[in-house]
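>>> no FASTA, just this:
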């Protein structure tokens, strides 16, 4: 079965083909392509299907509309998570939440493990889970107006889907610590300086064209050699990433439930600045 057959009934993504290049587009349906239940369920389906399709030799990953992704769709996900995250939650609910986190991690890891090279073309906002997603890509390109943020600290969460594990080797630990500890936003120019993106292009149309051109260039190379390059480059990092993901999921299952998290969610819903008390 081809990738196109496998991904025929998607809600959060579209998959298009142009010769040996597949283009995966985030569709939402939430505002800013925020990552809700459909996203997390469909992401591994899409990339495992593309990985299994011998006719696909390169993948472009981008977002619909003005923004790549606002990251985790917190209101959509909290409905299922709220019963697991009470301050008095015991082992059962926390174990269930651990399983939830590891499921999200596995979804993004499907991108990193895809044997076909993935080029992320980022425009507009790329926040939280959006950064986790592009960290799993092989190459990242941005338009001039793109903005990036490892924002989880601002919502009382230790980032747990891959940014803390994958980006140290991309941007260096010093830059990663700054971004993760502050939760600050950076523009495309800063992202290029620290190596988060390879190149910056004038606008969304230009960055998408550049990503397609790079994908076509990769697709001209021997596919087994390209796969071999990915395998060799991943050898030194995949165990470290896997161990880090396992550790942070356990950490968050133990320590994520807090009054600060409740305050972060409440402040988000009320569109105000949260007041954290370390409780």
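Structure's in. What do you need? The structure presented is a predicted model; accordingly, all values stated were derived computationally and were not measured. Numbering: from 1, shown residues only.
>>> When you work out contacts or count neighbours from here on, use the C-alpha atoms and nothing else.
Noted.
>>> At which residues are the helices of the stretch 101-250 of the chain located?
Using DSSP state H, counting those that start in this stretch, the helices found in the stretch 101-250 of the chain span residues 129-135, 163-166, 168-171, 173-182, 188-193, 204-219, 223-235, 238-255.
>>> need the strands for the stretch 1-150 of the chain, in chain order.
Using DSSP state E, counting those that start in this stretch, the strands of the stretch 1-150 of the chain run over 13-18, 21-26, 58-63, 118-122, 125-127, 139-143, 147-149.
>>> Which strands or helices does the fifth one pack on?
Under the contact definition 3 or more Cα pairs under 8 Å, 6 or more residues apart in numbering; DSSP states H and E, strand 125-127 sits against strand 147-149.
>>> so what does the strand it packs on touch, helix or strand wise?
The contact analysis (3+ Cα pairs under 8 Å, 6+ apart) places strand 147-149 against strand 125-127, strand 185-187, helix 188-193.
>>> ok, now with 6 Å
strand 125-127, strand 185-187 (3 or more Cα pairs under 6 Å, 6 or more residues apart in numbering; DSSP states H and E).
>>> returning to what we had before: quick one: closest of the strands of the stretch 1-150 of the chain to residue 73.
Proximity to residue 73 (Cα to Cα) singles out strand 125-127 among these, at 11.0 Å.
>>> Residues contacting the closest one, please?
Outside strand 125-127, the residues that touch it by Cα atoms under 6 Å, 6 or more residues apart in numbering are 67, 68, 69, 70, 71, 146, 147, 148, 149.
>>> between the residues you listed, which is closest to residue 195?
residue 148 (12.5 Å).
>>> number of nearby residues for that closest one?
Neighbour count for residue 148, taken as other Cα atoms under 10 Å: 27.
>>> is it true that it touches residue 189?
No. If you go by Cα atoms under 6 Å, residue 148 and residue 189 don't touch, sitting 10.6 Å apart.
>>> in stretch 163-171, what counts as buried?
For stretch 163-171, a neighbour-count test (16 or more other Cα atoms under 10 Å) marks 163, 164, 165, 166, 167, 171 as buried.
>>> Determine how far the last residue of it lies from the first.
Taking Cα to Cα, to the nearest Å, stretch 163-171 runs 11 Å from one end to the other.
>>> dropping in the other structure now:
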């Protein structure tokens, strides 16, 4: 397996566990993180034995967001020409966006398990995940506004599909920090848990349940949900009709039906 600098990546049965692994730096996202996350999700996408992904943070926090030293380095490379500076900055932003696009586009469901800080760029990351669970005392915040900038790696584009537009604007405009209980109330997380151990245990149960399903059916379901987010109802219905014209011929359908009728547990090929 790849030697990651900012992540700890393991496979437990059919679950990939990707941990942000800079606990001494509050799991801040340094330069290595942005390339590591793409590499990790390329591995997930091409490894058929993996059916679901869990993302968490090592130590006491999920992530405090982008490492500020990374921003300082970028500022130090600026020259005197505004146009050329803008081209460099735009390229850097697009490169960072690619990292979380890899999470969003992953063929397998991605679950975020959040404890401690989940700030700034970490909100961009969890917004790209399929589902989010947290501890009650987790701390969330869209903190880019307090650094004099607009969030630019996915929060403002994906979060409105997860929570109401008004509350999203409040959080983005104020940068205020809120806890896991409020995150559950506004729909950012599916459920809160009392502590980190309980959180990880419950998330792994959910991941195992998903991993037991037909991988083709899960793949199709995720693809349709993503497509519907960005297209009309009519477009989505047409797409699922074309998709299932092929997928309903899969052996998985026969296996699932047989298991259902005999009240046994289905076993699907990777």
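Great, that's in hand. Every value quoted in this text rests on a predicted model; they were computed, and no experiment measured them.
>>> Please state their TM-score.
Once superposed, the chains reach a TM-score of 0.83 (TM-score structural alignment, normalised by the length of the second structure), with 232 aligned residues with a Cα RMSD of 1.5 Å.
>>> Now do the contacts for the alignment partner in the second structure of residue 44 of the first structure.
Aligned counterpart of residue 44 of the first structure in the second structure: residue 38 (TM-score structural alignment). Residues counted as contacts of residue 38 of the second structure (Cα under 6 Å, 6+ apart) are residue 99.
>>> Try it again at 7 Å.
99, 102 (Cα atoms under 7 Å, 6 or more residues apart in numbering).
>>> same deal with residue 66 of the first structure?
So residue 66 of the first structure contacts 123, 124 (Cα under 7 Å, 6+ apart).
>>> That one -> the second structure?
Per TM-score structural alignment, residue 66 of the first structure is aligned with residue 60.
>>> cool, residue 79 of the first structure as well?
Using TM-score structural alignment as the criterion, residue 79 of the first structure maps onto residue 73 of the second structure.
>>> And residue 33 of the first structure, by the same measure?
The alignment partner of residue 33 of the first structure in the second structure, by TM-score structural alignment, is residue 27.
>>> Repeat that for residue 16 of the first structure.
Aligned partner of residue 16 of the first structure by TM-score structural alignment: residue 10.
>>> Spit out the contact partners of its match.
Residues in contact with residue 10 of the second structure (Cα under 7 Å, 6+ apart) are 16, 17, 18.
>>> In contact with residue 111 of the second structure, which residues?
Shown in contact with residue 111 of the second structure (Cα under 7 Å, 6+ apart): 53, 54, 55, 129, 130, 131, 132.
>>> 6 Å - rerun?
54, 129, 130, 131, 132.
>>> Just put the residues you listed in CSV and tack on distance to residue 151 of the second structure.
Listed next are those as CSV, based on distance: Cα to Cα, whole Å:
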residue, distance to residue 151 of the second structure
54, 24
129, 17
130, 20
131, 21
132, 20
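>>> between those residues, which has the most around it?
Sorting those by how many neighbours each has (other Cα under 10 Å) puts residue 132 first, at 24 neighbours.
>>> Show me what that residue lines up with in the first structure.
Aligned counterpart of residue 132 of the second structure in the first structure: residue 140 (TM-score structural alignment).
>>> pretty sure its match is in contact with residue 123, am I right?
No. The criterion here is Cα under 6 Å, and residue 140 of the first structure misses it with residue 123 at 10.9 Å.
>>> Could you report the distance from the match of residue 66 of the first structure to residue 197 of the second structure?
12 Å.
>>> swap in residue 177 of the second structure?
Taken as Cα to Cα, the span from residue 177 of the second structure to residue 197 of the second structure is 23 Å.
>>> the more surrounded of those two?
Taking neighbours as other Cα under 10 Å, residue 177 of the second structure and residue 197 compare with residue 177 leading, 15 against 11.
>>> list the contacts for the more buried one?
Applying Cα under 6 Å, 6+ apart, the residues near residue 177 of the second structure are 140, 141.
>>> And it, what's its match in the first structure?
With TM-score structural alignment as the criterion, residue 177 of the second structure lines up with residue 185 in the first structure.
>>> next one: residue 244 of the second structure
Counting by TM-score structural alignment, residue 244 of the second structure has no partner.
>>> What count of nearby residues applies to residue 244 of the second structure?
13.
>>> re the thing from before, same list, the helices and strands packed on strand 147-149 of the first structure, but as CSV with distance to residue 95 of the first structure please.
Compiled in CSV, these are given as follows (distance: least, Cα to Cα, whole Å):
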stretch, distance to residue 95 of the first structure
strand 125-127, 27
strand 185-187, 33
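>>> Can you say which of those is packed in most?
For these, the largest average neighbour count (mean count of other Cα atoms under 10 Å) is found in strand 125-127, namely a mean of 25.
>>> Stretch 109-118 of the second structure maps to which residues in the first structure?
With TM-score structural alignment as the criterion, stretch 109-118 of the second structure aligns to 117-126.
>>> What residue in the second structure is the furthest from its centre?
Centroid-distance maximum for the second structure: residue 80 at 37.2 Å, with Cα atoms, centre = their mean.
>>> how much space between that residue and residue 72 of the second structure?
Look at residue 80 of the second structure and residue 72 of the second structure: by Cα to Cα, they are 17 Å apart.
>>> With residue 182 of the second structure instead?
33 Å.
>>> So for those two, which sits in the more crowded spot?
Set residue 182 of the second structure next to residue 72 and count neighbours by other Cα under 10 Å: residue 182 wins out with 16 against 10.
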